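Undergrad: Provided below for reference: sequence and predicted model.
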Amino acid sequence: MSVVQTESETAIRPAVTTARRSAATKLISRILSTWMARIGAVLLLAIILAAIFAPVLTPYDPLVGDMGDMIMPPTLQHPFGTDELGRDILARILYGARISLIEGFFPVIVAIVIGAPIGMLAGYVGGMTDRVIMRFIDVLLAFPGVLLAIVIVSILGPGLFNALIAVAIYTIPIFARLARGATLSVVNEPYIEAAKLIGMSHARILRLHVFPNISSTLFVMATLRVGLAILTASSLSFLGLGAQAPSPEWGAMLANGRSYILIAPHMVIFPGLAIVILVLALNFFQNGVRLALDPKAAI
């Protein structure tokens, strides 16, 4: 009997693997089904590769300048020009892409890891637990996101890590409320009731049945919030509350270049364009993800 089962499992396993690959291929095809998603994916991939291979793409150190090349306009030697300390702006943007990507993904990942379980618990348990959790979430959501982030950074102190924590904290309630609403839509489904009847633990139900059925909703929101997290973190750096000098963070570069905007506009134009292109790429890509994962969306 065991030999037959082993042979059956061996025969089934390749078929399962093939089916999973086919499903993944179909999902990617659906995500890239619109021109906006394709453009967003290409731009996002280009930015990620530029951040990874920054040392190969530029010979300059983003933190070291040449006092003889201060505030130079774009040239063949320095395609994006130099700043007030003679640092190559292209090098600073390439290395700064690493920081901006961290600013986008780190707070969102933290917010999902913390906020989603809180929202799932509130929606699944209900009653007083739901009311207490949601009232606390409502208090946090009552504050504008950037204002709450500024307050948190003011308490923790300026710095890139504290800015990331602040953005994550104000993003947590968004995912908590979203997870709670999505959980309420599936918690009374027959398969949940069946899992309870056979004695499955609540934690196991949440992990195996609730979360997989709401994960697409969370992922769609995550792709949208990454761009907003980058904008918020860049805003904090622009205000002097985020990344500190000499870090090549794009928001900090904007803040530094505004003093020279009349005599060296390239110090503001290129970091600003970098932020716009990255956020635009994420928003374009999010459009494809939404169309692929939202069953109500027309493709």
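TA: Noted; the coordinates are in hand.

Undergrad: CA only for contacts and neighbour counts going forward, please
TA: Fine.

Undergrad: now do the buried residues in stretch 130-142.
TA: Neighbour-count burial for stretch 130-142 flags 130, 133-134, 137, 140-141 (criterion: 16 or more other CA atoms under 10 Å).

Undergrad: which residues touch it?
TA: Residues from elsewhere that reach stretch 130-142, judged by CA atoms under 8 Å, 6 or more residues apart in numbering: 118, 121-123, 170, 173-174, 176-177.

Undergrad: mind checking which of the residues you listed are in helices?
TA: 118, 121-123, 170, 173-174, 176-177 (DSSP state H).

Undergrad: by neighbour count, which of those residues wins?
TA: residue 176 (28 neighbours; other CA atoms under 10 Å).

Undergrad: for it, give me its contacts.
TA: So residue 176 contacts 115-120, 137 (CA under 8 Å, 6+ apart).

Undergrad: distance check, it against residue 150.
TA: Relative to residue 150, residue 176 is positioned 21 Å away (CA to CA, to the nearest Å).

Undergrad: on that earlier part again, format the ones in helices among the contacts of stretch 130-142 as CSV; extra columns: distance to residue 262.
TA: CSV is the format used below for the ones in helices among the contacts of stretch 130-142 (distance: CA to CA, whole Å):
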residue, distance to residue 262
118, 49
121, 54
122, 54
123, 54
170, 36
173, 41
174, 40
176, 45
177, 45
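
Undergrad: got another one to weigh against that:
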Amino acid sequence: MTAVDTTANLAAGNPTPTRRARKAGRLSVGVSYAILLLVLIVVLFANFLAPYDPNKQDLNAILLPMSGDHWLGTDDLGRDVFSRMLYGTRVSVLAALLAVAISVVIGLPLGIAAGWLSGATDLIVMRVVDAVMSFPAIVLAIGITATMGPDITTAMISVGIVMSPAILRLARAQTMAIRSETYIEAAKSFGARGLRRMVLPHVLPNIIQPILVQVAVLMGFALIAEASLSFLQLGVQPPTASWGAVLSRAYTFLDQAPMQIFIPGIAIAATVFAFNIIGDEIQRLLDPKRK
């Protein structure tokens, strides 16, 4: 678009492509906040919001369609899908939080150590990371979970281990960049040494911005990983509900109740979208160059 076209659009009251993009960006951020707020409310108050016991079976109400009594229908055992989705939200989100927490606990200190100490420490840590990353992430998580036994806690520990290289590599790169800064050299010249006087006050605060962005993105990946493992019956075990477990049951009876497979799928997609958008928003808000 030329300058003449832009001026004509402004004169006519039409928004420019840049303004339209900004408006769409603000809308997506608002929708993402709304989705995550709704998810948080469900996680905290699922007990009060669910109209039925999520595990209660009613063999006289198998695979019922959506109705006033069962808003999202019932599954193959007569359990209320809406109630199972509410309780499953809590399980899926807390499982994703566990995986991300483990990835940060493993990746952040090792990444800082590799970037700050360099030399042999950096070489050993990065060779281990290369070995872990040589396998597809979800395949490695499936292998670890299958070896240790199917369980949601085991599954998310596996996912956390698989995701830790993303945090580690980012923390290492940021630490190496900070290590060469002038204020680090000045602090060293005044005798500052060690974890308490150098890493904690100077390194950690300056790498927290990209780490927070990465954490938001990894939350989306962890949700997908939990759904994938539970779909394969390597995550939550019956009768516990999660988004992946509900999706697995719906897939089994796809020909009889096709609408039920969309419910957990939309929930997963919307929440992952929200975490990705919020990650971009965190990066924008914490950008030191932002006016």
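TA: Perfect, I can see it now. Just so you know, these numbers come straight off a predicted model, no measurement behind them.

Undergrad: care to give me the TM-score?
TA: The TM-score (TM-score structural alignment, normalised by the length of structure 2) is 0.87; 266 aligned residues with a CA RMSD of 1.5 Å.

Undergrad: can you tell me the closest non-neighbouring residue to the residue nearest the centre of structure 1?
TA: Geometric centre of structure 1, nearest residue: residue 226, 2.8 Å, by CA atoms, centre = their mean. With sequence-adjacent residues excluded and distances taken as CA to CA, 6 or more residues apart in numbering, residue 226 of structure 1 is closest to residue 104, at 4.5 Å.

Undergrad: what's the burial count for the aligned partner of the one you found in structure 2?
TA: Using TM-score structural alignment, the partner of residue 104 of structure 1 in structure 2 is residue 96. Counted with other CA under 10 Å, residues neighbouring residue 96 of structure 2 total 26.

Undergrad: distance check, residue 96 of structure 2 against residue 136 of structure 2.
TA: 19 Å.

Undergrad: one more: residue 250 of structure 2?
TA: Applying CA to CA, the value for residue 250 of structure 2 to residue 136 of structure 2 is 27 Å.

Undergrad: look at the two and report which has more neighbours.
TA: residue 250 (25 against 10).

Undergrad: would you list every one of the helices in structure 2?
TA: 3-11, 17-49, 81-117, 119-133, 137-148, 152-179, 182-189, 194, 204-231, 243-252, 262-286.

Undergrad: want to throw the ones you listed into TSV with distance to residue 69 of structure 2?
TA: Formatted as TSV, the helices of structure 2 follow (distance: least, CA to CA, whole Å):
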stretch	distance to residue 69 of structure 2
helix 3-11	52
helix 17-49	14
helix 81-117	10
helix 119-133	48
helix 137-148	38
helix 152-179	31
helix 182-189	65
helix 194	63
helix 204-231	27
helix 243-252	19
helix 262-286	17
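
Undergrad: ok, how many other residues are close to the equivalent of residue 77 of structure 1 over in structure 2?
TA: Using TM-score structural alignment, the equivalent of residue 77 of structure 1 in structure 2 is residue 69. Neighbour count for residue 69 of structure 2, taken as other CA under 10 Å: 10.

Undergrad: picking that back up, enumerate every residue touching the residue nearest to the centre of structure 1.
TA: Residue 226 of structure 1 touches 104-105, 108, 282, counting by CA under 8 Å, 6+ apart.

Undergrad: likewise for residue 166 of structure 2?
TA: 107, 214.

Undergrad: quick one: what's aligned to it in structure 1?
TA: By TM-score structural alignment, residue 166 of structure 2 lines up with residue 174.

Undergrad: ok, now how distant is its match from residue 118 of structure 1?
TA: Taken as CA to CA, the span from residue 174 of structure 1 to residue 118 of structure 1 is 11 Å.

Undergrad: what do you get for residue 31 of structure 1?
TA: 29 Å.

Undergrad: one more: residue 61 of structure 1?
TA: Taking CA to CA, one finds residue 61 of structure 1 at 44 Å from residue 118 of structure 1.

Undergrad: kindly report the same for residue 291 of structure 1.
TA: Distance of residue 291 of structure 1 to residue 118 of structure 1, computed by CA to CA: 27 Å.

Undergrad: give me the number of residues near residue 203 of structure 1?
TA: Using other CA under 10 Å, residue 203 of structure 1 has 11 neighbouring residues.

Undergrad: ok, the aligned partner of it in structure 2 - contacts?
TA: Aligned by TM-score structural alignment, residue 203 of structure 1 pairs with residue 195 of structure 2. If a contact means CA under 8 Å, 6+ apart, then residue 195 of structure 2 has no contacts.

Undergrad: likewise for residue 244 of structure 1?
TA: Neighbouring residues of residue 244 of structure 1 by CA under 8 Å, 6+ apart: 158-160, 237, 252.

Undergrad: tell me how far the aligned partner of it in structure 2 lies from residue 171 of structure 2.
TA: Under the alignment (TM-score structural alignment), residue 244 of structure 1 maps onto residue 237 of structure 2. For residue 237 of structure 2, the distance to residue 171 of structure 2 equals 35 Å [CA to CA].

Undergrad: and the gap between residue 198 of structure 1 and residue 10 of structure 1?
TA: 29 Å.

Undergrad: who has more neighbours, these two?
TA: The neighbour comparison of residue 198 of structure 1 against residue 10 (other CA under 10 Å) goes to residue 10, with 11 against 8.

Undergrad: so residue 203 of structure 2 makes contact with residue 175?
TA: Yes: counting by CA atoms under 8 Å, residue 203 of structure 2 does reach residue 175; the two are 6.4 Å apart.

Undergrad: what residue of structure 1 matches up with residue 156 of structure 2?
TA: By TM-score structural alignment, residue 156 of structure 2 lines up with residue 164.

Undergrad: separation between that match and residue 211 of structure 1?
TA: Counting by CA to CA, the gap from residue 164 of structure 1 to residue 211 of structure 1 is 26 Å.

Undergrad: which of the two has more residues huddled nearby?
TA: residue 164 (27 against 19).

Undergrad: I figured the more buried one hits residue 105, correct?
TA: No: taking contacts as CA under 8 Å, residue 164 of structure 1 lies outside contact range of residue 105: 9.7 Å.

Undergrad: list the contacts for residue 104 of structure 1?
TA: Counting by CA under 8 Å, 6+ apart, the residues that residue 104 of structure 1 touches are 225-230.

Undergrad: between those, which is closest to residue 86 of structure 1?
TA: Set against residue 86 of structure 1, the nearest of the contacts of residue 104 of structure 1 by CA to CA is residue 230 (26.6 Å).

Undergrad: wait, the closest one sits on residue 100?
TA: Yes: with contact defined as CA under 8 Å, residue 230 of structure 1 counts as touching residue 100 (6.2 Å).
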